[in-house]
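Q: Sequence and predicted structure are below.
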Amino acid sequence: MKNFTGSLAFTVFALIAAGFVGYSESGLLSGALSMAFLALVLGVMETSLSLDNAVVNATVLKDMDEVWRRRFLTWGMLIAVFGMRIIFPILIVSFSAFVWPWEAARIAVTDHELYEQIVTGAHVGISGFGGAFLMLVGLSFFFDDEREHHWLGFIEGPLSAFAKIPYSPYIATVAIVAGLSFLVHGHEQQTFLIAGLAGVVVYFLVQWFGDLVGGEEDATGAVVRSGAGAFLYLEVLDASFSFDGVIGAFAITNNIILIALGLGIGAFFVRSMTIALVKGGHLAEFRFLEPGAFYAIIALGMIMLLSIRIETPEVVTGLLGAAILALSLWASVRHRKRFPHEYEEGGEAEAILPTGQVIVGAHTAGADTVEPTSPAASPTGNPGPQTA
């Protein structure tokens, strides 16, 4: 519960601030209570939309060094709340209306209807960029032939075979964006294609930067991003998730301050859930929670891409992601009960000495003893890909 102390404190602050905004605009107590209630609704909506974001954040954060982890939870919080919920929409207005940023800020604060019109008018470009980026995040996870455990083997097995094709996630995403572009025509089609390709390019650059400055190989040879590269990746990922929330918030209000406060509540709770997952070690305990999160990301990415033609209510989007995560959690608990030996700490596993040396097939029953096995021993004690 202590992981959520900061989130609860910010929630109280945000509700009081929203109430103050409501009272200053209406001069009535009912106006203050209405604004506070809307901020709470926005917070719940953003949290439900970002459950999968918390899981994915945790998968990256658990491998980050302590310095960059702390920066993500402090600097990253400021970027998430103020950068994406306030500055980003203002920049959209500035770019779309061809006005200076300070004029865009004036429009956002004083002319709520025009502000909403401009931001929602940029929906096609936002959906193309955010949807393409999220699709790449999800497909890159499943297009991997080195994953040890599968949740839905009949889906993930064939997808992992595509990993043998160079740049297969990029090819698949570009093909999806190109195919969906035929749902719109004229200027919107061009905007969608450019934005989608920009999302693909940004993902590639983020991965390249991560390999360049923050990549280290683990015992399996996979690249683990632990520094600036992981920080940048998480910030762009957060940005892609926030696109949907910012646009969806206009179904509730067009007040930029209220949107920032409400979505900020959700951003804080996502960080708290991320910390709880990392500190509690639940990603290892619930084996299929991680693939469940990436299934939810693909679903959200597809919803964003299809939103250029098909409008999906925010409540459906949020419930879909939550349902997928709930199913993966249930499958994880069920698998742990059926195969408890695979989760025993005393089984055969890899041991990492204080010097950083990895002992393959070491017996981990004791905390102070390490008994190397023969070189022919299995790298892990697990039998291979598992399905629920």
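A: Cool, the structure landed.
Q: C-alpha only now, for contacts and for neighbours.
A: Will do.
Q: Is residue 232 in contact with residue 206, as I believe?
A: Yes: with contact defined as Cα atoms under 8 Å, residue 232 and residue 206 form a contacting pair (6.8 Å).
Q: try this one side by side with the last:
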Amino acid sequence: MVLKTFGWSFGVTALGLVAAVFYGGWEAFGIVAILSILEISVSFDNAVVNAGILQKMNAFWQKIFLTLGVLIAVFGMRLVFPVVIVAISAKIGPIEAVDLALNEKEHYQQLVTDAHPAIAAFGGMFLLMIFLDFIFEDRDIKWLGWLERPLAKLGKVDMLSVCIALIVLLVSAMTFATQAHQHGGAHVDKAATVMLAGIAGLITYLIVGGLSGYFEDKLEEEEEREHEAEEEARKAGKKKPAILLAGKAAFFMFLYLEVLDASFSFDGVIGAFAITNDIVLMALGLGIGAMYVRSLTVYLVRKGTLDDYVYLEHGAHYAIGALAVILMVSIRYEVPEIVTGLIGVGLIGWSFLSSVRRNRAIANGAADKAEVSAGV
């Protein structure tokens, strides 16, 4: 099971580290290894959230996520994306941006740093909407019940998540963005840029999330009709084979996953510049890390871990909320990657331990005590 799920990751790791040695010697080997660990630690919450979505998709689309999705994640977000944002922010062509990335690494890093407020606003708004929609939904299983119960009641107000996200964006633009950090220690007013990028992130979430939700509802309706047909066939003494449904629903959920992964990777890509300016080493290290995040996602789905540890999804979404806040704060202030990683791992670890205590209490025939032990 482990080899089947993580085989590609092991292979890519070996190839990536060997390539690093040939490219820049043992120093490059160490840099790529550090970047890989950084990406895995920062994106662990990404794997948990992805698993919650991926388990709704059939085996074919899970494989697409692990193959085509990896190409998008590695080459799109970890290699092409840094070049694209430099080209857009510096108003230069993509070929010239690549030339900067390969031959003028310090100048390239400065341009990426200058583009950070827009990147942080876009990713922060997208992730904030995911968090808000989660905590405002009334769920049967609650982790921090003292907090989630009143929020679920507030969630009955239409468009509350959007209103809160816009307020957060407005406050961020009027505070953090008015003195956004630039290279060389200077501060400039990036309020307009942050507002535009944040609204773009919000619109992206609404479009992709809305389409995904629509087709997911259609999928559930089709599955319900299929189940009823199977029941009628069984009563009539006939055997009707089950049909695995995918199509548009799975496609838009896949699209949603890719945008989600992109938002998660923003801080990792920017933070990688603190370790190296070399775009090749960055792509190798973050690419290896992205492979493990995807393999871990599939592993969680196939092992049914989210069903066994019911608070993991809660912990991951709280980590998403924390990451959204960190991204918005980072418009002005520098936040160490270790802080981001520890907060995410800490929240998920807490939710995992709460799930373990709940499972033990249920096994002892004390379901009510399980909620108490979880801190609800």
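A: Cool, the structure landed. Since the structure is predicted, the reported quantities are computational estimates derived from the model, not experimental observations.
Q: What TM-score do the two superposed chains give?
A: TM-score of the superposed chains, computed with TM-score structural alignment, normalised by the length of the second structure, equals 0.85; 337 aligned residues with a Cα RMSD of 2.2 Å.
Q: OK, contacts around the aligned partner of residue 256 of the first structure in the second structure?
A: Matched by TM-score structural alignment, residue 256 of the first structure corresponds to residue 279 in the second structure. Contact analysis of residue 279 of the second structure by Cα atoms under 8 Å, 6 or more residues apart in numbering lists 79, 101, 102.
Q: State the distance from the aligned partner of the first one in the first structure to residue 79 of the first structure.
A: Structural alignment places residue 79 of the second structure opposite residue 86 in the first structure (criterion: TM-score structural alignment). Noted for residue 86 of the first structure: a distance of 10 Å to residue 79 of the first structure, by Cα to Cα, to the nearest Å.
Q: same deal with residue 361 of the first structure?
A: 43 Å.
Q: Please say which of those two ends up with more neighbours.
A: Each of residue 361 of the first structure and residue 79 has its neighbours counted (other Cα atoms under 10 Å); residue 361 has more, 23 against 18.
Q: Assign that one to helix, strand or coil.
A: strand (DSSP: H, G, I helix; E, B strand; the rest coil).
Q: And it, how far from residue 348 of the first structure?
A: Distance from residue 361 of the first structure to residue 348 of the first structure, by Cα to Cα: 5 Å.
Q: The equivalent of residue 302 of the first structure over in the second structure: neighbour count?
A: Taking TM-score structural alignment as the alignment basis, one finds that residue 302 of the first structure is matched in the second structure by residue 325. Close neighbours of residue 325 of the second structure, defined as other Cα under 10 Å, add up to 18.
Q: Might one say that residue 325 of the second structure is in contact with residue 124?
A: Yes: in this structure, residue 325 of the second structure is within contact of residue 124 by Cα under 8 Å, at 6.9 Å.
Q: which residues touch stretch 50-63 of the second structure?
A: 244-246, 250, 253-254, 257, 297-298, 300-301, 306, 313.
Q: Actually, stretch 314-322 of the second structure.
A: Identification of contacts with stretch 314-322 of the second structure by Cα under 8 Å, 6+ apart yields 45-46, 48-49, 127-128, 130-132, 134, 143, 343-344, 347-352.
Q: From those, list just the buried residues.
A: 45-46, 48-49, 127-128, 130-132, 134, 143, 343-344, 347-348, 351-352 (16 or more other Cα atoms under 10 Å).
Q: Out of these, list just those in helices.
A: 45-46, 48-49, 127-128, 130-132, 134, 343-344, 347-348, 351-352 (DSSP state H).
Q: ok, those vs residue 25 of the second structure, which is closest?
A: residue 46 (31.6 Å; Cα to Cα).
Q: Find the nearest non-adjacent residue to residue 277 of the first structure, please.
A: The shortest distance from residue 277 of the first structure to any non-neighbouring residue, by Cα to Cα, 6 or more residues apart in numbering, is to residue 58 (6.2 Å).
Q: Now name the helix or strand holding the alignment partner in the second structure of the one you found.
A: Aligned counterpart of residue 58 of the first structure in the second structure: residue 51 (TM-score structural alignment). Counting by DSSP states H and E, the element that carries residue 51 of the second structure is helix 44-54.
Q: thought residue 90 of the second structure was touching residue 109?
A: No: in this structure residue 90 of the second structure lies outside contact range of residue 109 using Cα under 8 Å: 11.7 Å.
Q: quick one: residue 294 of the first structure and residue 143 of the first structure, what's the gap?
A: Residue 294 of the first structure is 12 Å from residue 143 of the first structure, by Cα to Cα.
Q: Please say which of the two ends up with more neighbours.
A: Using other Cα under 10 Å, the more surrounded residue of residue 294 of the first structure and residue 143 is residue 294, with 26 against 23.
Q: So the residue nearest to the spatial centre of the first structure versus residue 296 of the first structure, what's the distance?
A: Note on the first structure: the residue nearest the mean C-alpha position is residue 53, at 2.8 Å, using Cα atoms, centre = their mean. Distance of residue 53 of the first structure to residue 296 of the first structure, computed by Cα to Cα: 9 Å.
Q: Same check on residue 321 of the first structure?
A: 5 Å.
Q: ok now do the aligned partner of residue 182 of the first structure in the second structure, which residues does it touch?
A: Applying TM-score structural alignment, one finds that residue 182 of the first structure aligns to residue 174 in the second structure. Applying Cα under 8 Å, 6+ apart, we find residue 174 of the second structure in contact with residue 191.
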